[in-house]
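Visitor: coords below, sequence missing:
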């Protein structure tokens, strides 16, 4: 493990001095094993998909369908498939029995009742499917950015995710929202139609609202809670510099 952490630290110093595209090339070339990119079709993931498209033969793409998505999310999913036909987006779903059990014990919308119940729902609909998606994966590529929230400011380009036993690669780490929007306009990258209505971070429909001007990027997620606004996909990672 110490050797892995040392390698990641060395590469983080190197990645800090190169462009996003060059950083991706370095990681794809220098790290062996299966590489997968997760997408929820938010603006970050859309830009990342565009940048990674020339490497579609080297990277597998997947998404988690929780069963509670906005229709607009499915619409941008379709547009993304049309624009990037060389990518086969694999979809992972929650286990039916897990969902049934949750609805029986907590209620179909039990996540509004307590943080414990909300985290339980996220675990069933997101975390368990993610664990399945990442089996056998060496590098997990994400669209996480440091600007998104206070608890993401300490992230590194490359981190060891001890929960999933995988190296997490965050190539967009230092990009700003303005830079993302410029790339979207320049390359006509499809984005969720809810984005321009104030939904800067889009998750499940019952758990996402638009944000007001000046609010934190993720303030619209689980707005009824005072929490770090994480669902367990990224918030529980064991980060090592």
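Guide: Received it, and whenever you're ready, just let me know what you need. As the structure is a prediction and not an experimental result, all values here were calculated from the model.

Visitor: every contact and neighbour count from this point should use C-alpha atoms.
Guide: Fine.

Visitor: so residue 139: helix, strand or coil?
Guide: With DSSP: H, G, I helix; E, B strand; the rest coil as the basis, residue 139 sits in strand.

Visitor: what do you get for residue 24?
Guide: Here residue 24 is helix, with the state taken from three-state DSSP.

Visitor: for it, what are its contacts?
Guide: 52, 171 (CA atoms under 8 Å, 6 or more residues apart in numbering).

Visitor: now it: how far from residue 221?
Guide: Separation of residue 24 from residue 221 (CA to CA, to the nearest Å) stands at 29 Å.

Visitor: try residue 5
Guide: According to CA to CA, residue 5 and residue 221 sit 32 Å apart.

Visitor: pasting the second one now:
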């Protein structure tokens, strides 16, 4: 990461610190016109952000990744969101040839057999489509909250994403689950009904279960794997295990 980019990220961190989620989104949308995208998977956090964007008519491009293995409840929430806000949500799906090759060679459930197989499936269904969705963008808005996992507590509300070559901004980073739930209830935001069944982090149906009382927030994702492996590659947290690359580049 060069010093110019590091300085830009550091400036955004300072300028956005202490601001509300709406103020953060409005500020980056104004500063990077036409180059701000938000990825939604229709979970609680993403629905809160969609409401802020759509209800305030902010110039942010909203897209989703349709992996082909989502819960029906997720598709229902997606449709309710379209009906409520009457705003477009772009769709990015896996490349047909890559998916056909994977399923032909390893079957539809190879992700249960090894972490390598699971990451291969995630790459085809999520990581590669995301790269296409973010191409040419400068800001990627996400629904990440620090409370969601131990790894994510090491993140920053504003980060440089080296893999995609853009700045990643988490407007809800300091929000709690209760904050987010209260917001959606107050504003009548469509919410995935799976949340009422103990699902807090919702991904593909074969890879997500409800969590039990006392379990970690992401315990329901890829529950057959060790806790330290529970990222799909969309939000790579490896850089957050050590020194902050922004601080290092400036220094």
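Guide: Yes, it's here. Values in this document were obtained by computation on a predicted structure and should not be read as measured data.

Visitor: where does the TM-score land?
Guide: Scored against TM-score structural alignment, normalised by the length of structure 1, the superposed chains reach a TM-score of 0.95; 240 aligned residues with a CA RMSD of 1.5 Å.

Visitor: out of residue 5 and residue 221 of structure 1, which sits in the more crowded spot?
Guide: Counted by other CA atoms under 10 Å, residue 5 of structure 1 and residue 221 do not tie: residue 221 has more neighbours, with 26 against 17.

Visitor: doesn't residue 205 make contact with the more buried one?
Guide: No: between residue 221 of structure 1 and residue 205 there is no contact under CA atoms under 8 Å: 9.7 Å.

Visitor: number of residues surrounding the nearest residue to residue 198 of structure 2 once chain neighbours are set aside?
Guide: Distances taken as CA to CA, 6 or more residues apart in numbering put residue 210 closest to residue 198 of structure 2, at 4.6 Å, once the chain neighbours are dropped. Residue 210 of structure 2 has 21 neighbours, counted by other CA under 10 Å.

Visitor: on the three-state scheme, residue 91 of structure 2 is what?
Guide: Look at residue 91 of structure 2: counting by three-state DSSP, its state is strand.

Visitor: ok, now which ones touch it?
Guide: 63-66.

Visitor: distance of the one residue sitting closest to the centre of structure 2 from residue 56 of structure 2?
Guide: Geometric centre of structure 2, nearest residue: residue 142, 4.7 Å, by CA atoms, centre = their mean. With the distance defined as CA to CA, residue 142 of structure 2 ends up 17 Å from residue 56 of structure 2.

Visitor: and for residue 179 of structure 2?
Guide: Residue 179 of structure 2 sits 20 Å away from residue 56 of structure 2, going by CA to CA.

Visitor: same question for residue 84 of structure 2.
Guide: From residue 84 of structure 2 across to residue 56 of structure 2, the span is 14 Å (CA to CA).

Visitor: what about these two, which has more around it?
Guide: Taking other CA under 10 Å, residue 84 of structure 2 and residue 56 do not tie; residue 84 has more neighbours (15 against 11).

Visitor: quick one: the more buried one is in a helix?
Guide: Yes: assessed with three-state DSSP, residue 84 of structure 2 lies in a helix.

Visitor: so where do the strands sit in the stretch 51-200 of structure 2?
Guide: Per DSSP state E, counting those that start in this stretch, the stretch 51-200 of structure 2 carries strands over the ranges 61-65, 90-92, 139-141, 158-161, 166-169.

Visitor: most packed of the ones you listed?
Guide: Of those, the one with the most neighbours on average (mean count of other CA atoms under 10 Å) is strand 139-141, at a mean of 25.

Visitor: run through who's touching that strand.
Guide: Identification of contacts with strand 139-141 of structure 2 by CA under 8 Å, 6+ apart yields 28, 32, 35-39, 134, 166-171.

Visitor: and what of stretch 9-22 of structure 1?
Guide: Here stretch 9-22 of structure 1 has contacts from 23, 51, 156-158, 171-172, 241, using CA under 8 Å, 6+ apart.

Visitor: return the subset of those residues lying in helices.
Guide: Judged by DSSP state H, the subset of the contacts of stretch 9-22 of structure 1 located in helices is 23, 51.
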